[in-house]
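S.K.: Have a look at this prediction, sequence included:
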Amino acid sequence: MDFNSLISHPELLLLVLAPIFFVCILLEWYVGDRQNRLPLNARYHLPEVLCNFSLAGLHQLTDILTGLLIAKLYLMFFGWRLFDIEMNGATFIALMVAQDFCYYWFHRASHRIRWMWAAHVAHHSSENMNFSTAFRQSLMYPLAGMWLFWLPLVVVGFDPNWVVFVVLLNLGLQFFVHTQAIKSLGILEWLINTPSHHRVHHGRNPQYIDKNYAGILIIWDRMFGTFVKEVETVEYGITKPINSFNPLVVTFTEWRDMFKETFAANLSPAQRFKILFAPPATAESQVNQSHLVNEPPKSDEQKDQVVAAK
């Protein structure tokens, strides 16, 4: 496939890059599992690897199917573009930087808006970190609204095919930060997202939660106050573990919990809205508070039992 064909069909980019990904996986597996030179949570466990690959396949299939509709939407907005931008070396770099800026805000929103977290949580639910973790994607991103964050690039005047190509190139480059085999990249740590920075992002240590949202450039995190350096050993995963290697369970558990809480009895419209769109911890706190408010008062006997237990 030549480059022009790839720009015409950008959804195939990750498939083109797949051989490189698999070579990296094999090398990391050899260093970690065969030579025991990586931590235990960097090792490859077959049930999880199969889950990760299944999630990647479902994600790719959904992207192809929904991409047809999203492409039509992008073309409609492209008709209202502000400028006619011709692609060359300079405008390609400008598009890469602009898209990375948009990615930062998409990624940040995916952690701070529960509706979007319900899709993104699948990527964070593993308690291990290796290259196969990068494949751990959700088929629900189109419903969560990921595509909305690239619309400004189309409206400015970048060709939709080029926008999708750069979005997927950004995602493909992020594959390489999902590893524990590389400790530091020296001076590059100041400019780009590195494995060290991204390990922090996958941590559930309190000081690491909701940090280092970078795609390619770490400068956005430094600019907007979300950067944290890797110091303490990272504990991977989420604070509400899913504990399953079933890709459907991994994909839909948070959606199930979110809708169950949203349609619970005795909630006001404002409370329901917060459950859907507030930060995940705030939304869960909202549910807990409503349970306390609606909990029937304890009898004197129950109060005595509580005192005795103390």
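M.R.: Happy to help now that I have it. Numbers count the residues shown, from 1 in each chain.
S.K.: switch to C-alpha atoms for all contacts and neighbour counts from now on
M.R.: Fine.
S.K.: Apart from its neighbours in sequence, what residue is nearest the most centrally placed residue in the chain?
M.R.: In the chain, the centroid-proximal residue (CA atoms, centre = their mean) is His120; its distance is 4.3 Å. Closest residue in space to His120, ignoring its immediate chain neighbours: Ser110 at 6.2 Å, by CA to CA, 6 or more residues apart in numbering.
S.K.: thinking the one you found is in contact with Trp117, fair?
M.R.: Yes - with contact defined as CA atoms under 8 Å, Ser110 counts as touching Trp117 (4.8 Å).
S.K.: quick one on the thing from earlier: show me what whatever helix or strand the residue nearest to His120 lives in is in contact with.
M.R.: In the assignment (DSSP states H and E), Ser110 maps to helix 89-112. Defining contact as CA atoms under 8 Å, 6 or more residues apart in numbering, one finds that helix 89-112 is touched by 85, 116-117, 119-120, 146, 149-150, 153, 158, 163, 166-167, 170, 210, 213-217, 220, 278-280.
S.K.: So which bits of that helix are buried?
M.R.: Buried residues in helix 89-112, counted by 16 or more other CA atoms under 10 Å: 92, 95-96, 99-104, 106-112.
S.K.: and what of stretch 133-146?
M.R.: Under the neighbour-count criterion of 16+ other CA under 10 Å, stretch 133-146 has Thr133, Ala134, Phe135, Arg136, Gln137, Ser138, Leu139, Met140, Tyr141, Pro142, Ala144, Met146 buried.
S.K.: how long is it from one end to the other?
M.R.: 20 Å (CA to CA, to the nearest Å).
S.K.: And stretch 138-158, by the same measure?
M.R.: One end of stretch 138-158 sits 27 Å from the other (CA to CA).
S.K.: if we look at that stretch, which residues are touching it?
M.R.: Contacts of stretch 138-158 (CA under 8 Å, 6+ apart): 55-56, 58-63, 66, 70, 74, 77-78, 80-86, 95, 98-99, 102-103, 105-106, 115-116, 118-120, 122-123, 160, 163, 251.
S.K.: try this one next to it:
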Amino acid sequence: MPDFPNIILYAIPFFILAMLLELYVTAKQHIKSYETKDAFSSIAMGLGNVMLGFASKALVLLVFFFIYDNFRLFDIPVAWWSFALLFFADDFSYYWFHRISHECRLFWASHVVHHSSQHYNLSTALRQTWSGGFYTFIFWLWLPLLGFHPAMILLQMSISLLYQFWIHTEAINKMPKRFEAIFNTPSHHRVHHGSNPIYLDRNHAGILIIWDKLFGTFQPELEDEKVTYGLVKNIKTYNPIKIAFIEWWCMFKDAFTGRKSVKNRIKYLIKPPGWKHDGTGKVSDDLRNEWLESVGSVQSSVKENSFK
């Protein structure tokens, strides 16, 4: 087995220094991006993720090796070109994991943790799930099946996670246009963390923004629409345990209480957040369409008044 380092653990001192630098820069720019209780909640979630990560990674390695040893289609060596292929394959997997995590409540129950802060800074990047690592790896199962070594896959997943740390900031406005066109950036990811209807469920990229552009989920950050961070309905707690599990509680409560058909109970697990069996719920597409209609009617009104 290749002896690859756990780069996330080595990066922890860098995370701390980067947050201190960001705090200094944003203060100079008069940007109030940090709130003490919120930041400590994010850091607590990150520490919990690292500790639980030892167990979840053991499970992931076990499953990956089972597929790799018994069912792999090709023998892909550990080489520079295989890492180049894996870079794109992993990023493609991440895009679909991330997108489904917004479109299926079972996956949203763990991913919502990362969106639960109403602030956007480098500490928000540390606000990671305590439960997702035990089942979201299914989006990467095709990689050991192809023949990529499990250790290579885990290393590339860590590289992707490490890349995404720096994009959680308001200290950087825009990167050069060519960079913005290909890679995920602070501007693109600010959109992803927005609760504004136009920004909901957009920009699911890990490293490359090209997947969002290819599959129709790209949304640029608009100058006249400042990002409002957080959830459509914020959970309003700094308790790490509540942050980690409140959506699981709400999902199971919706699914298994009250008078509903078995079909509707299952739908509460697989339908998007906001869906309700009685038709009273609104998912992100509904909210976005309502917003676009309201903007369109306002623009039409302005045009009509300008001709009077």
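M.R.: Received the coordinates, thanks. Note that the structure is a prediction, hence the values are computed from the model and not measured.
S.K.: Tell me how far the residue nearest to His120 of structure 1 lies from Ile25 of structure 1.
M.R.: 27 Å.
S.K.: where exactly do the strands run in the stretch 101-250 of structure 1?
M.R.: Taking DSSP state E, counting those that start in this stretch as the criterion, the stretch 101-250 of structure 1 carries no strands.
S.K.: His120 of structure 1 against Gln137, yeah?
M.R.: Yes - using CA under 8 Å, His120 of structure 1 is in contact with Gln137, at 7.5 Å.
S.K.: What residue in structure 1 is paired with Ile207 of structure 2?
M.R.: Using TM-score structural alignment, the partner of Ile207 of structure 2 in structure 1 is Ile216.
S.K.: I'd like to know how many residues surround the nearest residue to that match once chain neighbours are set aside.
M.R.: Computed as CA to CA, 6+ apart, the closest residue to Ile216 of structure 1 that is not its neighbour in sequence is Asn193, at 5.2 Å. Around Asn193 of structure 1 there are 25 other residues, counting by other CA atoms under 10 Å.
S.K.: One more: Val232 of structure 2?
M.R.: For Val232 of structure 2, the neighbour count with other CA under 10 Å is 16.
S.K.: Give the aligned equivalent of it in structure 1.
M.R.: Aligned counterpart of Val232 of structure 2 in structure 1: Thr239 (TM-score structural alignment).
S.K.: Surely that match touches Asn205?
M.R.: No - look at Thr239 of structure 1 against Asn205 with CA under 8 Å: they stay out of range, at 9.1 Å.
S.K.: roughly how far apart are the counterpart of the residue nearest to His120 of structure 1 in structure 2 and His115 of structure 2?
M.R.: Under the alignment (TM-score structural alignment), Ser110 of structure 1 maps onto Ser101 of structure 2. Relative to His115 of structure 2, Ser101 of structure 2 is positioned 11 Å away (CA to CA).
S.K.: and if you look at Asn173 of structure 2?
M.R.: Counting by CA to CA, the gap from Asn173 of structure 2 to His115 of structure 2 is 20 Å.
S.K.: Which strands or helices does the top helix by length along structure 1 pack on?
M.R.: Counting by DSSP state H, the longest helix found in structure 1 is helix 46-78. Applying 3 or more CA pairs under 8 Å, 6 or more residues apart in numbering; DSSP states H and E, we find helix 46-78 of structure 1 packed against helix 151-156, helix 160-174, helix 247-262.
S.K.: try 10 Å this time
M.R.: Judged by 3 or more CA pairs under 10 Å, 6 or more residues apart in numbering; DSSP states H and E, helix 46-78 of structure 1 is in contact with helix 114-124, helix 141-144, helix 151-156, helix 160-174, helix 247-262.
S.K.: Let me have the ones you listed in TSV, adding distance to His45 of structure 1 as columns.
M.R.: Listed next are the helices and strands packed on helix 46-78 of structure 1 as TSV, based on distance: least, CA to CA, whole Å:
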stretch	distance to His45 of structure 1
helix 114-124	17
helix 141-144	26
helix 151-156	39
helix 160-174	22
helix 247-262	15
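S.K.: counterpart of Trp249 of structure 2 in structure 1?
M.R.: In structure 1, Trp249 of structure 2 lands on Arg256 (TM-score structural alignment).
S.K.: correct me, but its match touches Ala118?
M.R.: Yes - proximity of Arg256 of structure 1 to Ala118 meets the contact threshold set by CA atoms under 10 Å, at 9.1 Å.
S.K.: thinking again about what came up before, now the longest helix of structure 1: buried residues?
M.R.: For helix 46-78 of structure 1, burial by neighbour count (16+ other CA under 10 Å) applies to 48-49, 51-60, 62-63, 67, 70, 74-75, 77-78.
S.K.: Over to stretch 247-261 of structure 1?
M.R.: For stretch 247-261 of structure 1, burial by neighbour count (16+ other CA under 10 Å) applies to Pro247, Leu248, Val250, Thr251, Phe252, Thr253, Glu254, Trp255, Met258, Glu261.
S.K.: Using CSV, please lay out these together with distance to Phe3 of structure 1.
M.R.: Formatted as CSV, the buried residues of stretch 247-261 of structure 1 follow (distance: CA to CA, whole Å):
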residue, distance to Phe3 of structure 1
Pro247, 33
Leu248, 35
Val250, 35
Thr251, 33
Phe252, 36
Thr253, 39
Glu254, 39
Trp255, 38
Met258, 42
Glu261, 48
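S.K.: Look up how far Lys229 of structure 1 lies from Arg222 of structure 1.
M.R.: For Arg222 of structure 1 relative to Lys229 of structure 1 (CA to CA), the value is 11 Å.
S.K.: Just confirm the residue nearest to the centre of structure 1 contacts Arg114, I think it does.
M.R.: Yes - the pair formed by His120 of structure 1 and Arg114 meets the contact definition of CA under 10 Å, at 9.4 Å.
S.K.: which residues are in contact with both of the two?
M.R.: By the contact definition CA atoms under 10 Å, 6 or more residues apart in numbering, His120 of structure 1 and Arg114 are jointly contacted by Ala144, Glu254.
S.K.: Can you give me the neighbour number for the equivalent of Asn205 of structure 1 over in structure 2?
M.R.: In structure 2, Asn205 of structure 1 lines up with Asn196, judged by TM-score structural alignment. Around Asn196 of structure 2 there are 21 other residues, counting by other CA under 10 Å.
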